[in-house]
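>>> Mind looking at a prediction? Sequence and model below.
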Amino acid sequence: MVLQLSGLSLVAMGTWVTAGGGPFLHLLGPFSNQLLRFVNIGLLCIAMGTTLVLLGALGGCAAHWESKCLLLTLFSIVLIIFISETAAGVVALVYSSFAEGILKAWAVPALQNDYGSDPTVTGIWNATMAELKCCGFSNYTDFLGSELEERNGTGLPPSCCSTNIAPCSPAEAARSPV
């Protein structure tokens, strides 16, 4: 039952992203077009959700009818999914530095250009920096030369100053090692 509910949630999210996920794609910023060349996120979520619903139904039918054939089929499908996820994890581990470079290429320009002026980007970055107790993607220097610095002079958001992660005055910045 939980498997089917999570599958239906994925189908609903995939439908939302496909039909009207403008804010979601806006968040991806400059990589939204490149990302959509490789994977249509909405359709991927719909496919994964449908697979989960069907696997839940197959497992429920196999248990209800006590069918060895259906149970073996369910086991085989789950085994194939497990092996695929393990392989995907290994690939993700091997290419994590590549993924970090892509993420940094998106994150730093978003901080430079959109932080403070776009409420969606500002809200997400504020929540992320507060939760992770960090300042910027790499450090506080990600905000140097940004629109935020031009507007308020310090160039740092309040979340950086409140946690004493970064220097919040020009004098502190001059004394602080980068």
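That came in fine, so what should we check first? Numbers count the residues shown, from 1 in each chain.
>>> Going by C-alpha atoms from here, please, whenever you check contacts or count neighbours.
Will do.
>>> and the longest helix for this structure?
When the chain is parsed with DSSP state H, its longest helix is helix 68-94.
>>> next up, a second structure to put side by side with the first:
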Amino acid sequence: MVEGGMKCIKILLFVFNLLFVIAGIGLIATGAYVNIKMDEYYDFFGKEYLGPGILVIIVGVLIFLIAFFGCCGAIRENYCLTMTFAVSLAIIFILEIAGGITGFVLRDKIEDDVKGVLTDAMRNYNESHHEGVTKSWNKLQEEFSCCGVNNYTDWNTTRGLSAPPVSCCAKIPCTPSFDDPSSIYTDPCAGQIEDWLKGKVAIIGGVGIGLAFVQVVGVMFACCLARAIRKEYEVV
């Protein structure tokens, strides 16, 4: 009866390890995607918004490696390996909760930061030694189909340009003009990138917290298997 129960726990632990491997790969891919996208706007936001993505990648790699201890412990019915797996999952659980909370904290902070960051960056547009800012602004307006921080006229009031940048053009060819905005994007970039950042940070936070609670079940199964193994050793 005890042997049958331990076999059942082993099978369940294997299933959870498979899920952890898949989840680890998914976390690595998600973190890498967000960091690659954020790196494109590094000249705007610097390192601050890279943190959650990097943490998710680290957690994904650790989960992938830790699943090895779970498999080895279950196959060998080794108490030490199984407990190592359980303790490691518990530590990762704490990291994921921290990453998820960080993500949601940043999500609330985004709205306050974005307008100020974009406005400061706009003042350096097309200035010497600020090629990265110019490139980032052009990419932002083309990718998000927007123009200016709050309005396309920001390019005149904040930057002092006589016409919006060509990257504001909604169609090619076009001659961007403040007097005739029919050929340019008119949506504000601040709102567009705020929504994008909130969405990506919410994904990181949600995935991290969701997976963390799944791991609690994995820790429970690992502890049950370790206890069964220990009892078997004591009987022997």
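Received it, and whenever you're ready, just let me know what you need. If you're wondering where the values come from, they're calculated on a predicted model, not measured in any experiment.
>>> Only the buried residues of the helix or strand Met6 of structure 2 falls within, if you could.
Using DSSP states H and E, Met6 of structure 2 maps to helix 2-39. Buried residues in helix 2-39 of structure 2, defined by neighbour count with 16 or more other CA atoms under 10 Å: 6, 9-10, 12-14, 16-21, 23-32, 34-35, 38-39.
>>> and what of stretch 123-135 of structure 1?
Using 16+ other CA under 10 Å as the test for burial, stretch 123-135 of structure 1 gives Trp125, Asn126, Thr128, Met129, Ala130, Cys134, Cys135.
>>> Alignment lookup: the fifth one to structure 2.
Spelled out, it's Ala130 of structure 1. Taking TM-score structural alignment, the alignment pairs Ala130 of structure 1 with Glu142 from structure 2.
>>> Let me know the angle separating the helix ranked longest in structure 2 from helix 2-39.
The longest helix of structure 2 (DSSP H) is helix 189-235. Orientation of helix 189-235 of structure 2 against helix 2-39 (axes from the mean of the first three to the mean of the last three CA atoms, to 10 degrees) gives an angle of 160 degrees.
>>> before we move on, back to that, and the buried residues of stretch 123-135 of structure 1, which of them are in helices?
Of the buried residues of stretch 123-135 of structure 1, the ones assigned to helices by DSSP H are Trp125, Asn126, Thr128, Met129, Ala130.
>>> Could you dump those into a markdown table and include distance to Asp118 of structure 1?
What follows is these, written out as a markdown table (distance: CA to CA, whole Å):
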| residue | distance to Asp118 of structure 1 |
| --- | --- |
| Trp125 | 11 |
| Asn126 | 12 |
| Thr128 | 15 |
| Met129 | 16 |
| Ala130 | 18 |
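>>> List just the nearest of those residues to Phe82 of structure 1.
Looking at these and their distance to Phe82 of structure 1, the nearest is Thr128, at 30.7 Å (CA to CA).
>>> count of neighbours near Leu36 of structure 1?
When neighbours are defined as other CA atoms under 10 Å, Leu36 of structure 1 has 12 of them.
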